[in-house]
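Novice: need a 3D model of the following:
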Amino acid sequence: MIVGRGGVVPDVSAAVEAGPERSAYLEAVFTVGEWLGVRSDDPLVPVVVVEVGVVSSLRAPSGRIVVDTPWPEDRAARELVERIPAGTYEVEASWIEAPYEFMGEHFDGRECAAVRLRVRDEPVSAWEMALGADDEVERLVPGCEVGFETDTAMGSFADAASWQALTEPFKRFWEKCEQQPGVVHGRETESVRSGEFEKVADDAAQADLITFPAEEGTTTVWIGRTAGGQVATVAVAPHLSWMA
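Specialist: So this is what the prediction gives:
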């Protein structure tokens, strides 16, 4: 049984369990040297994991986690049903390279392919789709994926109890852009890894938010569990659209 905001809901373990192909991809994308596939426009060019490293730490004093876009939305943030122990955790990212040529110039095709919140330093025994507290889980069937929606190509990990305070810099930025279109505005966030990620700290609550690149549309979040069933990691690893 799973407990969400609406109370106890039916067992949906079969619907959320990751299949063999997805499980293998979630393992491979965080392993340096692994081949994830090939470029769809050039099947002779492999997509290879070249780096897996720590982006930053994230404080989650409530043990409640949001994985969602930090931009203003007319809906509640997607808080995960799963709880983790209150604490400070590392956010790691995986980078791939898939070289290509464009208009006579050569590029390494480097980009962030996946991110994860490391909860326990233990091997993942099984992967499952992370449910949101407001998901209509009774409608889930095997093969159906749910997740957070974004049209800004940005997601984030954050402490749910401090979500409003942590997303204020994005709301203020949005308001400035609407009030003064065409003017370049800065964001009150900390730039991480040359701006590839952003961090917001709520020092009063000792809580953080960390953004990461995401695909537009629906992005599924995955939970990796230890052999004992505990949460080892919370991961986001969309299949890159240009990769076969």
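Novice: from here on, contacts and neighbour counts on C-alpha atoms
Specialist: Fine.
Novice: and the next element down the chain from the longest strand belonging to the chain?
Specialist: Longest strand in the chain, counting residues (DSSP state E): strand 42-60. Next helix or strand after strand 42-60 toward the C-terminus (DSSP states H and E): strand 64-68.
Novice: gap between the two ends of stretch 71-91?
Specialist: 20 Å (CA to CA, to the nearest Å).
Novice: scratch that, stretch 175-183 is what I was asking about
Specialist: Termini of stretch 175-183 sit 12 Å apart (CA to CA).
Novice: cool, stretch 165-184 as well?
Specialist: 23 Å.
Novice: how about it: buried residues?
Specialist: 165, 166, 167, 168, 169, 170, 171, 173, 174, 176 (16 or more other CA atoms under 10 Å).
Novice: TSV for these, including distance to residue 244 and secondary structure?
Specialist: Below are the buried residues of stretch 165-184 laid out as TSV (distance: CA to CA, whole Å; DSSP: H, G, I helix; E, B strand; the rest coil):
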residue	distance to residue 244	secondary structure
165	40	helix
166	37	helix
167	35	coil
168	38	helix
169	37	helix
170	34	helix
171	37	helix
173	37	helix
174	36	helix
176	40	helix
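Novice: and this one, so I can compare the two:
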Amino acid sequence: MAVSPPDFAQILAPGTVHPVFEDGTTLRVRELPGVPLSLPSGRLIAMEPFSAGMGDAEELAFTDTVAPGTYPVVLSLVDVYEPDGSFTGDSRVAAARLVVSEEPVERWELALSAGQDLGDLEDDEFYGYPVDGGTGSFMDVETFHSIGDQDFGDRVLSAMFPGADEEPAGEPPEPADDPVTLPVGEDEHAVVAFSTGWGDGAYATWTGRAADGSIACFLTDFSTMDEDSDEDEDEDSEDGEPVAEAQQSHATASA
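Specialist: Just a heads-up that it's a prediction; the model follows:
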């Protein structure tokens, strides 16, 4: 049986303060305004965008579908505060949510792709996508196909770090503000990309269902409230990637 979903309504409520760290450092939640994402087929893919256009989109897309259209992507951020209450200047994306309707979520289910079965998972396992470049995204299956042979990874990198080519040697580039929207062809809202919590890892996407069973949202959780996440990643994989069993761009991982 898969890992149980967190109580997202509680932990991601704007204004919530999480005393996650033993030294008294806290995380304070805030929410960004939504940005539009085009879903011309209504079939969603959540993935690290550097490899978009490569592989089999049919294996990456979630089996849960929505009506074709344009939907807002809303990011929940956590701001990091010192024990004395001063803001450190560090903010992280805690979750990315594709809002399908304004109906409240009554239950959460792991979003599954073709061939994935909850019965194959242990109690502490989940399906998610691996990240080794600190970036996640949402896109439609048709967008994935449209990317084709374009060098999309370079486009993503330039969008996420717009001044990288102008920085002096040895200076880390300044990242763009989350989220970043990338056009593909004539679609100006084809891909929405964002940084992933504390960085690399394997991250689950959940389907939020309303009381009538309809899909209210998809939400990717970046595990920012888990202080031990970096340590766990090192223990789970010799190469630093907490992926037990890779399946294209998605993976089975332990919580």
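Novice: what does the TM-score come to for these two?
Specialist: Aligned and superposed, the two chains score 0.72 in TM-score terms (TM-score structural alignment, normalised by the length of structure 1); 207 aligned residues with a CA RMSD of 3.2 Å.
Novice: re earlier: how far does the longest strand of structure 1 sit from its chain's centre?
Specialist: 13 Å (CA atoms, centre = their mean, to the nearest Å).
Novice: what residues does that strand touch?
Specialist: Residues outside strand 42-60 of structure 1 that contact it (CA atoms under 8 Å, 6 or more residues apart in numbering): 29-39, 86-99, 158-159, 192-193, 197, 206-210, 243-244.
Novice: tell me which other helices or strands the helix or strand residue 14 of structure 1 falls within touches.
Specialist: For residue 14 of structure 1, the enclosing helix or strand under DSSP H and E is helix 13-16. Using 3 or more CA pairs under 8 Å, 6 or more residues apart in numbering; DSSP states H and E as the contact criterion, no helix or strand is in contact with helix 13-16 of structure 1.
Novice: which residues touch it?
Specialist: 128, 129, 130, 140, 141, 142, 143, 144.
Novice: could you rerun that using 7 Å?
Specialist: 128, 129, 140, 141, 142, 143 (CA atoms under 7 Å, 6 or more residues apart in numbering).
Novice: now that helix: buried residues?
Specialist: 15, 16.
Novice: following it, which helix or strand comes up?
Specialist: Past helix 13-16 of structure 1, the next helix or strand by DSSP H and E is helix 20-28.
Novice: average distance between the helix or strand just after that following helix and structure 2?
Specialist: Sequence order places strand 35-39 as the next helix or strand after helix 20-28 of structure 1, per DSSP H and E. Comparing strand 35-39 of structure 1 with its match in structure 2 after superposition yields a mean distance of 2.7 Å (mean CA distance after the TM-score superposition for structure 1).
Novice: what's the offset of strand 35-39 of structure 1 from the middle of its chain?
Specialist: Worked out by CA atoms, centre = their mean, strand 35-39 of structure 1 lies 21 Å from the chain centre.
Novice: same list (the contacts of helix 13-16 of structure 1) but as CSV, adding secondary structure and distance to residue 112 of structure 1.
Specialist: What follows is the contacts of helix 13-16 of structure 1, written out as CSV (DSSP: H, G, I helix; E, B strand; the rest coil; distance: CA to CA, whole Å):
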residue, secondary structure, distance to residue 112 of structure 1
128, strand, 22
129, strand, 21
140, coil, 29
141, coil, 30
142, coil, 28
143, coil, 26
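Novice: and those residues, which is closest to residue 150 of structure 1?
Specialist: residue 129 (18.0 Å; CA to CA).
Novice: got a list of what the residue mapped onto that closest one from structure 2 touches?
Specialist: Taking TM-score structural alignment, residue 129 of structure 1 has residue 110 as its aligned residue in structure 2. Residues in contact with residue 110 of structure 2 (CA under 7 Å, 6+ apart) are 205, 206, 207.
Novice: now rank the residues you listed by neighbours and give me the top one.
Specialist: Within the contacts of residue 110 of structure 2, neighbour counts (other CA atoms under 10 Å) peak at residue 205, which reaches 26 neighbours.
Novice: so the strand or helix carrying it matches what in structure 1?
Specialist: Following DSSP H and E, one finds residue 205 of structure 2 within strand 201-209. The alignment of strand 201-209 of structure 2 onto structure 1 (TM-score structural alignment) covers residues 217-225.
Novice: end-to-end on that stretch?
Specialist: 26 Å.
Novice: going by neighbour count, which of the contacts of helix 13-16 of structure 1 are buried?
Specialist: 128, 129, 140.
Novice: redo those as CSV? Include distance to residue 76 of structure 1.
Specialist: Below are those laid out as CSV (distance: CA to CA, whole Å):
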residue, distance to residue 76 of structure 1
128, 23
129, 20
140, 20
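Novice: now, which of the residues you listed sits nearest residue 153 of structure 1?
Specialist: residue 129 (20.3 Å).
Novice: what's stretch 61-80 of structure 2 in contact with?
Specialist: 12, 26-45, 87-88, 90-100, 111-114, 141.
Novice: and that stretch, which stretch of structure 1?
Specialist: Here stretch 61-80 of structure 2 aligns to structure 1 at residues 79-98, judged by TM-score structural alignment.
Novice: start and end of that stretch, how far apart?
Specialist: Span of stretch 79-98 of structure 1 from end to end, CA to CA: 34 Å.
Novice: pull the distance from that stretch to the chain's centre.
Specialist: 7 Å.
Novice: likewise stretch 177-190 of structure 2?
Specialist: Relative to its parent chain, stretch 177-190 of structure 2 has a centroid offset of 16 Å by CA atoms, centre = their mean.
Novice: buried residues in that stretch, which are they?
Specialist: 178, 179, 180, 181, 182, 184, 189, 190.
Novice: who's in contact with it?
Specialist: By CA under 7 Å, 6+ apart, stretch 177-190 of structure 2 touches 36-38, 139, 143, 147, 159-160, 191-195.
Novice: now render those residues as CSV, adding distance to residue 252 of structure 2.
Specialist: Below are the contacts of stretch 177-190 of structure 2 laid out as CSV (distance: CA to CA, whole Å):
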residue, distance to residue 252 of structure 2
36, 29
37, 27
38, 28
139, 21
143, 25
147, 26
159, 29
160, 27
191, 24
192, 24
193, 22
194, 22
195, 21
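Novice: quick check, nearest of those to residue 247 of structure 2?
Specialist: Nearest member of these to residue 247 of structure 2, counting by CA to CA, is residue 139, at 18.4 Å.
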